[in-house]
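S.K.: Output the structure for:
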Amino acid sequence: MKYLLIGTGLSLTGILLAIIIWDVHMISNVTSGIGFIFLIVACLFSGAFVNGDRMRANWANETKESWIQRNKIAWCSLIMAIPNFAIAFIFYYYLGY
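M.R.: The predicted structure follows:
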């Protein structure tokens, strides 16, 4: 719940930043950019960008505590990306692109 609120706060900050610096039509670009940053962080920490041999080698050398920490970072980043994509989607169709 905490990370969902952090993601919502970041998307609201992105909305204010887009309105102040650029234009209302940049809201979907800014919030989706923030969402993509968190999505890339989630993919990096989950190991989605490595092949099977590398994943197996990482799994063999990793402790349970580091595996739990890495997966927690991946899930928290993904949860923070969700409100940003939702707000980008809403503003994308609200502004009539």
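
S.K.: alpha carbons only for contacts and neighbour counts from here, please
M.R.: Noted.

S.K.: what about the residue positioned nearest the centre of the chain, which SS state?
M.R.: Nearest to the geometric centre of the chain sits Phe38, at 2.4 Å (C-alpha atoms, centre = their mean). Three-state call for Phe38 (DSSP: H, G, I helix; E, B strand; the rest coil): helix.

S.K.: how much space between it and Ile20?
M.R.: From Phe38 across to Ile20, the span is 23 Å (C-alpha to C-alpha, to the nearest Å).

S.K.: Please give the structure of this sequence too, so both can be compared:
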Amino acid sequence: MNLKLIIVGLLNTLCAVIYGFVTSDWDMVLKVIGVSALLPLLVAGLLSGAFVSGDRNRANYHSENKMDNDDKRKWIIGLVLLSAPNAAFLLVLIIIGLITY
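M.R.: Down below sits the predicted model:
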């Protein structure tokens, strides 16, 4: 399952880059890749409890059973893997932009 999510992320990046070469609209490519990188990371952050206080996070952790906690962890890992190729390519584009600027 993990490899499939990385491949989906790579296909998304590849489609955006092909669109950029065909239309020369690199601003749209940056937007698509940026949203594809940040949206899954935002959802993973919400699932992990990164945006709540420590007391609430501890209460949520103790109110879940092990199966729910394992399922949530699988979703978080999957979302991070889905966004990883997009985030890596976005970082490369930003570095190239900074070097050429």
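
S.K.: Just give the TM-score of the two.
M.R.: Once superposed, chain against chain, the TM-score is 0.81 (TM-score structural alignment, normalised by the length of structure 1); 97 aligned residues with a C-alpha RMSD of 2.2 Å.

S.K.: Mind telling me what Leu5 of structure 1 corresponds to in structure 2?
M.R.: Aligned counterpart of Leu5 of structure 1 in structure 2: Ile7 (TM-score structural alignment).

S.K.: again, but for Gly47 of structure 1
M.R.: Per TM-score structural alignment, Gly47 of structure 1 is aligned with Gly49.

S.K.: residues contacting that match?
M.R.: Asn57 (C-alpha atoms under 8 Å, 6 or more residues apart in numbering).

S.K.: any idea how far it is from Leu98 of structure 2?
M.R.: 34 Å.

S.K.: What of Leu14 of structure 2?
M.R.: Counting by C-alpha to C-alpha, the gap from Leu14 of structure 2 to Leu98 of structure 2 is 22 Å.

S.K.: Looking at these two, which is more packed in?
M.R.: Counted by other C-alpha atoms under 10 Å, Leu14 of structure 2 and Leu98 do not tie: Leu14 has more neighbours, with 16 against 9.

S.K.: For the helix or strand encompassing that one, name the packing helices and strands.
M.R.: Following DSSP states H and E, the helix or strand that holds Leu14 of structure 2 is helix 2-23. For helix 2-23 of structure 2, the elements it packs on are helix 26-48, helix 66-100, judged by 3 or more C-alpha pairs under 8 Å, 6 or more residues apart in numbering; DSSP states H and E.

S.K.: Turn the ones you listed into TSV, including distance to Asn57 of structure 2.
M.R.: Converted to TSV, those look like this (distance: least, C-alpha to C-alpha, whole Å):
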stretch	distance to Asn57 of structure 2
helix 26-48	9
helix 66-100	12
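
S.K.: With respect to Asn2 of structure 2, which of those helices lies nearest?
M.R.: Asn2 of structure 2 lies closest to helix 66-100 among the helices and strands packed on helix 2-23 of structure 2, at 6.4 Å (C-alpha to C-alpha).

S.K.: tell me what the closest one is packed against?
M.R.: helix 2-23, helix 26-48.

S.K.: got a markdown table for the ones you listed, with distance to Ala59 of structure 2 too?
M.R.: Shown next, in a markdown table, are those (distance: least, C-alpha to C-alpha, whole Å):
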| stretch | distance to Ala59 of structure 2 |
| --- | --- |
| helix 2-23 | 29 |
| helix 26-48 | 13 |
